[in-house]
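**Q** Next one to model:
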Amino acid sequence: MHCKKLIGFLSFLLIVISSYAKPPLPDDGYRLWLKYDRISDASKREAYARSAQFIVLNSSSPILKAAAEELQMGLQGLLGKNVPIIASAGNRTGGVVLTSGSNAGVQSMNAEGYQVTNRASNIVVASKTDAGVLYGTFALLRHIQTLQPLNALSLTSNPKVRYRMLNHWDNTNGTIERGYAGESLWKWYELPERLDPRYRDYARANASLGINGTVVNNVNASARFLTAEYLQKVAALANVFRPYGIRVYLSVYFPAPKVIGGLKTADPLDSDVRKWWADKTKEIYRLIPDFGGYLVKANSEGEPGPQDYGRNHADGANMLAEALKPYDGIVLWRAFVYKADPKADRFKAALDEFGDLDGKFDPKVIVQVKNGPIDFQPREPFSPLFGKMPKTPLAMEFQITQEYLGFATHLVYEAPIFKECLETDTYAGGKGSSVARVVDGSLHGYAITAMAGVANTGSDRNWTGHPMAQANWYAFGRLAWDHTLSSEAIAREWVNMTLTTDPQAVKRITDLMLRSREIYVNYNTPMGLSRPWAGVHFAPEPWQDKSPRPDWTAVYYHRADSTGLGFDRTQTGSNALAQYSPEVQKKWNNPETCPLPYLLWFHHVPWTKKLATGRTLWDELCTHFYTGADSVGWMQQQWVQVKGAVDPETYANVAGRLATQHKEAIWWRDAWVLYLQQYARQPIPAPFKKPDRTLDDVKQLVHIYLMR
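**A** Down below sits the predicted model:
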């Protein structure tokens, strides 16, 4: 009787205590896709637990130790039980074994590739290198997070690109150029004495995607980063990143020998200048033995470079490559160059400057090329450089941060942008010569290959401002590792790991993400329109016609007049199309057959011309503007449907941003329609309603926005 009373009292006490227990903390997004929450399906959880009862690590390698600790943390979170790390399995089965080196049984893999298989009743994560084991460990955790079975396990993967890196445009004062998620991650004023725990979590997130390099500072570089003061700070970051297989790189200010070195010149052919760079590089490697190398923006947008001394880009890049000769480092020389010539077409600038230099760069040099010829537009043709420099490795540069994609307000999933470029055929070596095959070296046999993404991370607690923008960081990393992955597969994977595993919600959110880019293009820059932004690259200002240089105006690109719209890049215009192979020219040269998404990139089209859709150019444009804005309303409706399956804080955050996006999409629609109607002199076609405001009203909105 007393026992029953005691049990009853304890049960009552438990109920009272639980009633005062704190509710689960809301998901603030900090953990990204590495959430490792307990698997709710008990049967699946137990099945995983039987295959992961212990972790075997017989090594003191910092990278393998990081892999084992990540696996331990992940499994304990997912399974809800302690998983010990032991030195040897002995006769035990049902564990995970981490192994690297010549005895790992992966001779056919490349250095960073991995195999995750069932062997002798254990799961074995194997690679030739420790870094490969780290990537395989994250692949195993991803497999479990997405609730995939462990029986007949066979995960085998090799990275298709050697250097997979983020480019941070961060400055010494903590600001980020084109950063929309707070201040810089790097607290320069605290380094090197204090290491923010966030640095390690940043490294973990990148390693989970196979990203193996990071450029920590802005391409519009400060020479201060090459001083002893800042090299100590960068070295401290490198020490945190090293156990996760990540090497640090620096953007360099080309005249640094003059600015901080006291020399009278920065001429790349001057012997004192070359010695200065050799000595500076030696100093860096003493502090950072695995330093990755240099990234350079030169003779572009006012940045100094070798042309200031009558030299060319190869002269500048090769000087830095010479300084790196004793070390395992590379030079990434950006091809984003264009001169302020009112008669020129900026589209052609990169190939005009770099085409004749093919084969003249040092083997340590990679020319880094933006995906399109202008500047990270919502949709661009691929850069003509791809396929035109068979003797020079070309790196892909994508922008993850949403400079022209609505900053951290608009939901735009970028994987379709990346894939659209990578899968386009250059015909450089015949049919099937995709941009991806240029970048991964398989087309031209490049010895070194790279893919870079301009980072969207900042000091915001959730890293990227917009919670859904985390998917763009994730998608870049996954595609840098394997560009054959589909946008849909990556989105579904990210949603499962980050937001919810509810099947219906996953399907709905994935669909929303896949359609988001095209929706944005429709209300923003449809049919090949480009760069209609005000100075901050956010507010609509297609009427903008005053700037220090013509190619910084909006009218330079769309060329609206009383006859039509678009930039003629055929033989009758700038002839930029001639920079492509004949097969590509044929696809885009005829306005009658040019795909509508690229029509106004290459043709000045009459307002009343009837298109393949059966509508005139004016009516087709209005259809895009209006349906694009309306489709943001559809996005809102889709998001409402997943409310119960997504963390409440994340749900509310995204819902609020979608409401703003809808309002701003209508702003964009009205700005374009009212502005272009002045030239088209056509009524807005049915069933679309005339905007409630005037063009002057919209211009005033932009003026107010720019006063912020």
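**Q** switch to C-alpha atoms for all contacts and neighbour counts from now on
**A** Will do.
**Q** Hmm, residue 35 is touching residue 497, no?
**A** Yes: using Cα atoms under 8 Å, residue 35 makes contact with residue 497 at a distance of 7.1 Å.
**Q** who's more crowded, the two?
**A** Between residue 35 and residue 497, counting by other Cα atoms under 10 Å, residue 497 is the more crowded of the two (22 against 17).
**Q** Quick one: residues contacting that one.
**A** The contact partners of residue 497, by Cα atoms under 8 Å, 6 or more residues apart in numbering, come to 33-35, 142, 145-146.
**Q** Tell me the spacing between it and residue 408.
**A** Noted for residue 497: a distance of 21 Å to residue 408, by Cα to Cα, to the nearest Å.
**Q** re earlier: of the contacts of residue 497, which is the most crowded?
**A** Result: residue 145 is most packed of the contacts of residue 497 (other Cα under 10 Å), 24 neighbours.
**Q** so how far does stretch 235-254 reach from one end to the other?
**A** 21 Å.
**Q** Measure how far that stretch is from the centre of its chain, please.
**A** Here stretch 235-254 is found 18 Å from its chain centre; the criterion is Cα atoms, centre = their mean, to the nearest Å.
**Q** and what of stretch 26-35?
**A** In terms of Cα atoms, centre = their mean, the centre of stretch 26-35 is set 19 Å apart from its chain centre.
**Q** If we go by neighbour counts, what in it is buried?
**A** Using 16 or more other Cα atoms under 10 Å as the test for burial, stretch 26-35 gives 27-35.
**Q** Proceed likewise with the subsequent sequence, for comparison:
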Amino acid sequence: MISKSRADNGYKLWLEYNRVNNEQLAGAYRLQLRYVVFPATSDQLKAAKAELLMGLDGMLATKPSEVKDITGGQTVVIGTRQSLKSLSIAVSDSVGDEGYLIKTTLINKKQCTLIAANTDVGVLYGVFNFLKLIQTNQPISKLNIADHPRLMYRVLDHWDNLNRTVERGYAGSSIWNWHKLPDIIDQRYIDYARANASVGINGSVVNNVNADALILSPQYLLKVQALANVFRTYGIRIYLSVKFSSPVELGGLKTADPLDPAVKKWWADKADEIYSYIPDFGGFLVKANSEGQPGPQSYSRTHADGANMLADVLAPHHGIVMWRAFVYDNKVPDDRFKQAYNEFKPFDGKFKDNVIIQVKNGPIDFQPREPFHPLFGAMPNTPLMMEFQLTQEYLGFSTHLVYEAPLFAECLQSDTHKYGKGSTVARVIKGDFNKKLITGMAGVANVGADLNWCGHPFGQANWYAFGRMAWNPDQSPAVIATDWLRMTFTNNAGFVSPVKNIMLQSRENTVNYMTPLGLHHIMGVSTHYGPGPWVDNAGRPDWNATYYHKADSAGIGFDRTTFGSGALRQYAPEVKADWENLQTCPDEYLLWFHHLSWKYKMRSGRTLWDELVWHYYTGVDSVKQMGLTWDKLQGKIDAERFMEVKQLMQLQYKEAVTWRDACVLYFQTFSKMQTGAGYPKPEHPLDYYKKLKFYYVPGIGGNNYMTN
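**A** Next up, the predicted model:
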């Protein structure tokens, strides 16, 4: 049993492989795992074998002996049909190229534990899952698991700049040390790849979507090649964000017009060059005609023209184009909510087969709560790739404990009604309604050079949960949280149960003290740090908080009904009818779609003003309670991480109070209503909060863009 006083800096993530602290269970594990048949010739199989032996040694203080002959129930047999050819192992085609089997079965008339797959990477995933069973104290004597990913492309997007700043990054500098690459391969690159493989992530975009054309130069392609060589061992393909104007900036052409023959040739030659360095290169991620980034519209061309040109040059190499739908323009006077739908919906079925449109989970910008994006279900003939943000740009950076899996699930399980009842977002992105489409999910990484990778120890859970839900979008946030806690901290139920509850409630707490009842985009300007509901001078209307909440003496909220901007028309009739009707619109989305009187009577019986105040104060009280619960857990985990989280919770409480007081005081200037008896009064007047300045806030990166 590991001493609870043992220091732990969090570097090992959920791959701690701590000693199994139940001796009876550990003894049973050792009895079942005395021998291993594991022929490994490829790099991926060797990595899987090394992981297995390291994990078992850490958890059981023993490594099984390698044998060729099966000795019965004490033998674990691992490999592909090909590597285990002499044993005539059968692996169902239903698990595909990346799936695996873990089962207790008879081989040569002897009972064994089998971990098998059709491919080497499938074996790697199977080994990680087998180790997870032991990490979480699960029985392994009678196994029958067949699993496979539901999505093809499961990709982390790093908004990392070449100068090692990270746009919207809150865990230190970039982990990619471009200056030392390709000569120095940091152990962190290997451990990053291991962590991704352990949850089934199979792709990594290593540079910012606000791309620097220099990434495509030979000097940098050599550096990218070095990373690709590390990632390949763990089944991860490398991708690059590319700047659409690269033919001009890097190639010296006079235009980047996607229909210009010289431009097409430049990109074709560049693709050939990239694949000469990296034969399994994944493809391009493109942010175009958004927030000042160049794109095909700069040349009076369409998104389809731009994406298809790049798709054509990648197709011979089996690469893909991930074309982002995050587009908005202050020259378009309409509701920003509507722009992506308006620009992409007309091109349904017009994109090449190897183009996938990457769509944020909601229509604005990764807010604490958003309705699902109306594009999901609206483009039946076009692949749509979900984009979630793991880095907590609008959820408290790396100082707030916010477990994002409930946010992911809320979006994924939303019913679009586009193909009838039950047409969830998850089913749409899995391609259930068009089996010909490629599928995928992207997560904006929260990884940095901090020793614990994510800044906040619980930030790691969002990386872990993303991988699990990209593998299977229907997985339960509660199950994922339980597994992560057991793998990362301890199997002690006295710790796991209350902390799981903290995690599952944490996102709702944050919505309450930041943006309750459908408020959105009311944070500080540029840095996005702290409250800023008063912001009205950010340089363009749709960067202002006042554009979104529209608070006035009559009420608050953005009218997106038929009588307002009409954004609700972008959803299926069933969704539109539900959200447009005040009797059926969920409170969570109320101010997303309606401008209501401060005295509007809520379902609770309170007025809208009183309900808003109740949520703000409840959110803060919940953070306080979260800290009190954590304090009772001292001694159940290592002192180092316990104290780190304790201090972060204290800071979160302080910042939650600031959000509450600033927002309540500001909105009170319109409502002219009291907060009611029993609520503590704000410590400072509104003017104090409006004058607060925060210097050197992390996450701005090399480019001072408003969003991403």
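**Q** Residue 113 of the second structure corresponds to which position in the first structure?
**A** Taking TM-score structural alignment, the alignment pairs residue 113 of the second structure with residue 123 from the first structure.
**Q** Residue 442 of the second structure too?
**A** Under the alignment (TM-score structural alignment), residue 442 of the second structure pairs with residue 452 of the first structure.
**Q** Please apply the same query to residue 485 of the second structure.
**A** Per TM-score structural alignment, the equivalent position to residue 485 of the second structure in the first structure is residue 495.
**Q** For that match, give its distance to residue 282 of the first structure.
**A** 45 Å.
**Q** mind checking how far the aligned partner of residue 439 of the first structure in the second structure is from residue 343 of the second structure?
**A** Using TM-score structural alignment as the criterion, residue 439 of the first structure maps onto residue 429 of the second structure. According to Cα to Cα, residue 429 of the second structure and residue 343 of the second structure sit 19 Å apart.
**Q** Identify the residues contacting the alignment partner in the first structure of residue 519 of the second structure.
**A** Aligning on TM-score structural alignment places residue 519 of the second structure opposite residue 529 in the first structure. Shown in contact with residue 529 of the first structure (Cα under 8 Å, 6+ apart): 557-558, 566, 600-601.
**Q** please redo it, this time with the cut-off set to 6 Å
**A** 558, 600 (Cα atoms under 6 Å, 6 or more residues apart in numbering).
**Q** returning to what we had before: who touches the match of residue 442 of the second structure in this structure?
**A** By Cα under 6 Å, 6+ apart, the neighbours of residue 452 of the first structure are 165-166, 397.
**Q** can you pick the most crowded of the residues you listed?
**A** Counting neighbours by other Cα under 10 Å, residue 166 leads the contacts of residue 452 of the first structure with 29 neighbours.
**Q** Do you have the strands of the stretch 301-450 of the first structure handy? List them.
**A** 330-334, 365-370, 394-399, 450-454 (DSSP state E, counting those that start in this stretch).
**Q** TSV for the ones you listed, including distance to residue 667 of the first structure?
**A** Formatted as TSV, those follow (distance: least, Cα to Cα, whole Å):
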stretch	distance to residue 667 of the first structure
strand 330-334	35
strand 365-370	29
strand 394-399	25
strand 450-454	28
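**Q** Find the one among those with the highest mean neighbour count.
**A** strand 394-399 (a mean of 27; mean count of other Cα atoms under 10 Å).
**Q** Where in the second structure does that strand align, residue-wise?
**A** So strand 394-399 of the first structure sits over residues 384-389 in the second structure, by TM-score structural alignment.
**Q** Please apply the same query to stretch 543-562 of the first structure.
**A** Going by TM-score structural alignment: stretch 543-562 of the first structure matches residues 534-553.
**Q** got it, and stretch 303-313 of the first structure?
**A** So stretch 303-313 of the first structure sits over residues 293-303 in the second structure, by TM-score structural alignment.
**Q** With stretch 136-147 of the first structure instead?
**A** Aligned using TM-score structural alignment, stretch 136-147 of the first structure spans residues 126-137 in the second structure.
**Q** Break down the stretch 351-500 of the second structure into its helices, ranges please.
**A** Ranges of helices within the stretch 351-500 of the second structure are 405-412, 425-429, 460-471, 477-488, 493-514, based on DSSP state H, counting those that start in this stretch.
**Q** so which of those helices comes closest to residue 230 of the second structure?
**A** helix 460-471 (19.1 Å; Cα to Cα).
**Q** mean distance, the closest one to its aligned residues in the first structure?
**A** Compared with the first structure after fitting, helix 460-471 of the second structure has a mean deviation of 0.4 Å; criterion: mean Cα distance after the TM-score superposition for the first structure.
**Q** can you give me how far that helix is from the chain middle?
**A** Relative to its chain's centre, helix 460-471 of the second structure lies at 7 Å (Cα atoms, centre = their mean).
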